[in-house]
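A.B. asks: With the sequence up front, the predicted model follows.
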Amino acid sequence: MSRSSSGFVAGLTAAAVAAVGFLAYQASASAPDGLKHPDKTPTAAPRSPKDKKNPTAVPAQSGSGKRVVYSLEDDRVWLVEQSGKPQITFKVTPGTVDPAPGTYTVSSRSGSVTGTDGKPIEHVVRFTTVDGVAIGFSAAVDGSTPKPDPSQKTGGIRESRAHGDAMWQFAVISQKVVVVP
């Protein structure tokens, strides 16, 4: 092959690589949020058997290490230390949109904002979105934990102010959050 044809082939190859890179960028820009960030994509969590003798025990199938565990069925949260022992566990009031069981990471936090119900909330710890609805833990400034309006799509998992303070201290950006059925 002559020098001029090898330069031509190199030019075609460079153009093809650039085109593929551009198409990959376009595909990633329009991908759903969970696919853009693979570490936020839920992984299936096996059903956690309940400990009949100790119903507040950390669910057996919630993984290991330091993590926040949220039980959809029990409306309960555990802040679990690296050792596997719970620092604290408490009941919560979920929003109308639930996350799928799986493993997530804390993706954003806000000290104080207005909730979707119009109430001032604090210590917001978000870990995923479902159909455009942000899912996360928060505490109403007035301390209330009312049932959400079923006609609204809300992802706020409400906790008391004291529990909100504990969550805020524990669940920093990238902290693992495990959602069990």
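C.D. replies: Nice, I can see it.
A.B. asks: make it CA atoms for all contacts and neighbour counts henceforth
C.D. replies: Noted.
A.B. asks: The closest residue to residue 150 other than its chain neighbours: neighbour count?
C.D. replies: Leaving aside its sequence neighbours, residue 150 sits nearest to residue 96 (C-alpha to C-alpha, 6 or more residues apart in numbering; 6.2 Å). By the criterion of other C-alpha atoms under 10 Å, residue 96 has 17 neighbours.
A.B. asks: repeat for the one 3 residues further on
C.D. replies: Counted with other C-alpha under 10 Å, residues neighbouring residue 99 total 21.
A.B. asks: Tell me the secondary structure at it.
C.D. replies: Under DSSP: H, G, I helix; E, B strand; the rest coil, residue 99 falls in the coil class.
A.B. asks: for it, what are its contacts?
C.D. replies: Listed by C-alpha atoms under 8 Å, 6 or more residues apart in numbering, the contact partners of residue 99 are 128, 129, 130, 135, 179.
A.B. asks: Which among those residues count as buried?
C.D. replies: 128, 129, 135, 179 (16 or more other C-alpha atoms under 10 Å).
A.B. asks: one more structure, for comparison:
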Amino acid sequence: MAARLPSWAWVTGLTAGATAAVVVLAVQANHGPHPTAAVADQKPSASAGAHASTAPHASAPPALPDASGQGRRIVYSVGEKRVWLVDATGRAGRTFAVWPGTVSPQPGRYSVTLRIQSLKGSDGVEIEHVMYFTKVDGVNVAFSNALDGSSPPPADGKKLGGVRMPKADGAALWAFGDKGTTVAVVS
């Protein structure tokens, strides 16, 4: 006669199987196509959170600036306080608002020179996804996001070259821009 398994063993086995199935589906979904639409009029919020305010009736994302170059690149508009991630065909797959530091680069073409996973920013905030692309008057200019997702505090007269962004956008930029990736800065 075969021994019967207790009901807790069946429940444990079924739960483990369901969890494994969910993990497999999540991994497959992560490798599939992702939506790339951005929300128009997206501005960084003044609150400690990194979520931008969005209009529920938003239409198209802000257009990629005309004089931003060709090919795969990161476009940073100093005046619009916005970044676009542009693929090799010239299509902006993602755009988002940023919080620039007190030091801004001149319009031109740069490239990512150094990537650092995380460190303490010159304003004392723990940051991640740090991507340096130029230096202005001895101040390094780099994209980053706060580790806790917060917006940067007031500068208090300091020269700061950090171009901060919400946490999810920082992760997207980090995944997009390798060392040597072109950064087109426009006014």
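C.D. replies: Sure thing, it's come through. Predicted model, so just to flag it, every value in this text is computed and none were measured.
A.B. asks: could you pull out the strands for structure 1?
C.D. replies: 67-71, 76-80, 86-91, 102-105, 108-114, 120-130, 133-140, 156-159, 176-180 (DSSP state E).
A.B. asks: mind checking the longest helix of structure 1?
C.D. replies: helix 3-29 (DSSP state H).
A.B. asks: Also structure 2?
C.D. replies: helix 7-30.
A.B. asks: Translate residue 82 of structure 2 into the numbering of structure 1.
C.D. replies: Alignment note (TM-score structural alignment): residue 82 of structure 2 maps to residue 76 of structure 1.
A.B. asks: Between the contacts of residue 99 of structure 1, which sits nearest residue 53 of structure 1?
C.D. replies: Looking at those and their distance to residue 53 of structure 1, the nearest is residue 179, at 21.9 Å (C-alpha to C-alpha).
A.B. asks: Map that closest one across to structure 2 for me.
C.D. replies: Counting by TM-score structural alignment, the partner of residue 179 of structure 1 is residue 185.
A.B. asks: is it true that that match touches residue 75?
C.D. replies: Yes: Residue 185 of structure 2 is within contact range of residue 75, at 5.9 Å (criterion: C-alpha atoms under 8 Å).
A.B. asks: shared neighbours, these two?
C.D. replies: residue 68.
A.B. asks: about what we covered before: what range in structure 2 does the longest helix of structure 1 sit on?
C.D. replies: Using TM-score structural alignment, helix 3-29 of structure 1 pairs with nothing in structure 2.
A.B. asks: which parts of that helix are buried?
C.D. replies: For helix 3-29 of structure 1, using 16+ other C-alpha under 10 Å, no residue counts as buried.
A.B. asks: Also stretch 136-149 of structure 2?
C.D. replies: 139, 140, 141, 142, 143, 144, 145, 146, 147, 149.
A.B. asks: Spatially central, which residue of structure 1 would that be?
C.D. replies: residue 127 (2.3 Å; C-alpha atoms, centre = their mean).
A.B. asks: To which residue of structure 2 is that residue aligned?
C.D. replies: Match for residue 127 of structure 1 (TM-score structural alignment): residue 133.
A.B. asks: For the equivalent of residue 64 of structure 1 over in structure 2, which residues are in contact?
C.D. replies: In structure 2, the residue matched to residue 64 of structure 1 (TM-score structural alignment) is residue 70. If a contact means C-alpha under 8 Å, 6+ apart, then residue 70 of structure 2 has 88, 90 as its contacts.
A.B. asks: any idea how far residue 82 of structure 2 is from the match of residue 179 of structure 1?
C.D. replies: Noted for residue 185 of structure 2: a distance of 10 Å to residue 82 of structure 2, by C-alpha to C-alpha, to the nearest Å.
A.B. asks: Return every residue with contacts to both of those two.
C.D. replies: With C-alpha under 8 Å, 6+ apart, residue 185 of structure 2 and residue 82 have common neighbours residue 76.
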